[in-house]
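Student: Starting from these lines, generate the structure:
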Amino acid sequence: MAAGRYTPAFTLGIVTGARLGDLYGYRRMSLVGVAGFTLASGLCAAAPGAGALVAAPVVQGVFAAAMVPQVLSQIQLTYAPYERGGAPAASSSLNGLASAVGPILGGAALLEADPFGQGRRAVFWLDVPVGVVALVGASRALPEGRAGTGARLDPLGMLLSGAVLVLLLYPLIAGSFAVRAPHPGGRAHSYGFTATMGAGLGLIALRFAVSFLLPRRSAPRSW
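Tutor: Below you'll find the model as predicted:
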């Protein structure tokens, strides 16, 4: 259930997170993202009730969106041009490995072992020491850097990209839950998912159509 709140927050914020790195510095946003994600993980682990447990994964997603886009920017700053081919490949491979192994070792294994009788809280407590180590290491190793003076936020682009992502993600997330717990509306409910996703695809088509019809501006939009 936490993933159903974390994923939309992360996806909606990742475009803005990348632009904030351009504006305020990739190192700064990396540190903000790691610190915020670690604190949100501690909040998930110590959540006293349902309200905090609902809100904390959203906060995790927001700070992850501030952190993750800075990875490729840091690669550009850290490695010479002839070395950059291997670094993104290594990062992508590590991400894939973490996605495959993380839920098994960090989720199922911890829940099965149930250290200190923490139950599902142990999954979130694990993030805290890892996050602290990552924060200390990043503060010492990451270089400073940001985009040129032309970087700026684009509220309209952020709003439109957010609307598209909501329309595309909601049917996927809600549909996955509907498979496990069928909705009384049956086929009519599934038609609603299809219509929502169709609206998202329609907005994408409209965005590209407008970009070809209107004259290009000197400063590109953020999406």
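Student: When you work out contacts or count neighbours from here on, use the C-alpha atoms and nothing else.
Tutor: Noted.
Student: From what I see, residue 46 and residue 121 are in contact.
Tutor: Yes: if you go by C-alpha atoms under 8 Å, residue 46 and residue 121 touch, sitting 7.2 Å apart.
Student: Give me the more crowded residue out of these two.
Tutor: residue 121 (20 against 16; other C-alpha atoms under 10 Å).
Student: what's the distance between the residue nearest to residue 60 when sequence neighbours are not counted and residue 67?
Tutor: In this structure, residue 60 finds its nearest non-sequential neighbour in residue 37, 4.9 Å apart by C-alpha to C-alpha, 6 or more residues apart in numbering. Applying C-alpha to C-alpha, to the nearest Å, the value for residue 37 to residue 67 is 9 Å.
Student: Please give the structure of this sequence too, so both can be compared:
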Amino acid sequence: MRNINYNITLLDLTYVHEVDWTASITDFDWVYRVTQAGFDYSKGEVIEVATLRVNRKDDLRYVFSSLRKHGIDMVYFMGVNPGYPKYVKVIVKGSIDLSTRFLAQELGLLEVYAYYVNGIEHWGFLALNRESLDQFLKEITNYGKILSNNIRVLKIEDLITANASRLDVFLNSSEYKVLRHAFERGFFNIPRSISMDELSKELGLSKSTIDRYLRSSLNKILRIIVRNEN
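Tutor: Here you go, the predicted structure:
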């Protein structure tokens, strides 16, 4: 089995995605904030639900035109408010080719947020190992320019103890049981007080099952914490 590393790292990234539609619009003010995203692997598509803000009607037309020129389909759009600045709820879909989100997914990164302002993309990602993060940063330079990246390590004990009173509310029973046992037995200590093999014997679960429960529970905890910070 592969070596499992739980050094949790948060990346705050600003990026000009030169081959994407976002980089082609820099001469007026606009904000595009992704609220939900997913993949249709059978069609090789990424789907986004987002809110777009523009200040003028011509700017709205220009954004829609840029999306079409880059092969992105507008599945749905609806104005949220009358007048301008205008907020528009949109659903779009495009190819996973050259997708920052898809590359992150393939490398095991967890997306925390994504929003674009005047041609600059702002991303937040969590990684369970630094190697995947470094590989991601290396590969996206093939398609654009990194303006800044801020990387910081999050302490697992701080994440768990800070939310101990709420863990069993948003984790299922299996996730909670495995995470709590691993934490109390010192799995996240440096150096570790217990190995994955020993956890497997104590819990009566396979190592792959324990790994899955830990990743799932940490995913949920980190999404809540980082979204609250932002």
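Student: Now the TM-score, please.
Tutor: Scored by TM-score structural alignment, normalised by the length of the first structure, the superposition of the two chains gives a TM-score of 0.23; 98 aligned residues with a C-alpha RMSD of 6.4 Å.
Student: Surely the residue nearest to residue 60 of the first structure is in contact with residue 58?
Tutor: No: if you go by C-alpha under 8 Å, residue 37 of the first structure and residue 58 don't touch, sitting 10.1 Å apart.
Student: Compare neighbour counts for those two and give me the winner.
Tutor: Per other C-alpha under 10 Å, whichever of residue 37 of the first structure and residue 58 has more neighbours is residue 37, with 26 against 21.
Student: so what's residue 39 of the second structure up against?
Tutor: Residue 39 of the second structure sits next to 45, 46, 47 when contact means C-alpha atoms under 8 Å, 6 or more residues apart in numbering.
Student: Tabulate the residues you listed in a markdown table, adding columns for secondary structure and neighbour count.
Tutor: Formatted as a markdown table, the contacts of residue 39 of the second structure follow (DSSP: H, G, I helix; E, B strand; the rest coil; neighbours: other C-alpha atoms under 10 Å):
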| residue | secondary structure | neighbour count |
| --- | --- | --- |
| 45 | strand | 17 |
| 46 | strand | 20 |
| 47 | strand | 19 |
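Student: Now distance to residue 208 of the second structure too, for those residues, in a markdown table please.
Tutor: Converted to a markdown table, the contacts of residue 39 of the second structure look like this (distance: C-alpha to C-alpha, whole Å):
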| residue | distance to residue 208 of the second structure |
| --- | --- |
| 45 | 29 |
| 46 | 28 |
| 47 | 30 |
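Student: And the helix or strand that residue 65 of the second structure is a member of, what does it pack against?
Tutor: Using DSSP states H and E, residue 65 of the second structure sits in helix 57-69. Contacts defined by 3 or more C-alpha pairs under 8 Å, 6 or more residues apart in numbering; DSSP states H and E place helix 57-69 of the second structure against strand 73-79.
Student: The strand it packs on vs helix 57-69, what angle?
Tutor: Counting by axes from the mean of the first three to the mean of the last three C-alpha atoms, to 10 degrees, strand 73-79 of the second structure points 160 degrees away from the direction of helix 57-69.
Student: Counting by contacts, list what the helix or strand following strand 73-79 of the second structure packs against.
Tutor: For strand 73-79 of the second structure, the succeeding helix or strand toward the C-terminus, using DSSP H and E, is strand 86-95. Applying 3+ C-alpha pairs under 8 Å, 6+ apart, one finds that strand 86-95 of the second structure makes contact with strand 45-54, strand 73-79.
Student: What strand or helix carries the closest residue to residue 128 of the first structure other than its chain neighbours?
Tutor: The shortest distance from residue 128 of the first structure to any non-neighbouring residue, by C-alpha to C-alpha, 6+ apart, is to residue 38 (5.3 Å). In the assignment (DSSP H and E), residue 38 of the first structure maps to helix 26-46.
Student: For the second structure, just list every one of the strands.
Tutor: 8-16, 30-40, 45-54, 73-79, 86-95, 110-117, 120-127, 145-154 (DSSP state E).
Student: so what does the first one touch, helix or strand wise?
Tutor: For strand 8-16 of the second structure, the helices and strands in contact under the criterion 3+ C-alpha pairs under 8 Å, 6+ apart are strand 120-127, strand 145-154.
Student: If we go by neighbour counts, what in the longest one is buried?
Tutor: What that stands for is strand 145-154 of the second structure. Along strand 145-154 of the second structure, these residues count as buried under the neighbour rule (16 or more other C-alpha atoms under 10 Å): residue 146.
Student: quick revisit: quick one: which of the helices and strands packed on strand 8-16 of the second structure is nearest residue 53 of the second structure?
Tutor: strand 120-127 (14.5 Å; C-alpha to C-alpha).
Student: which other helices and strands contact that closest one?
Tutor: strand 8-16, strand 110-117.
Student: for the second structure, which helix is longest?
Tutor: helix 207-229 (DSSP state H).
Student: got the contact list for the helix holding residue 38 of the first structure?
Tutor: Contacts of helix 26-46 of the first structure (C-alpha under 8 Å, 6+ apart): 17, 20-21, 52-53, 56-57, 59-61, 63-68, 70, 73-74, 120-125, 127-128, 131-132, 134-135, 138-139, 142-146.
Student: can you rerun that using 7 Å?
Tutor: Contacts to helix 26-46 of the first structure, defined as C-alpha atoms under 7 Å, 6 or more residues apart in numbering, come from residues 21, 53, 56, 59-60, 63-64, 66-67, 70, 73-74, 121-122, 124-125, 127-128, 131, 135, 138-139, 142-146.
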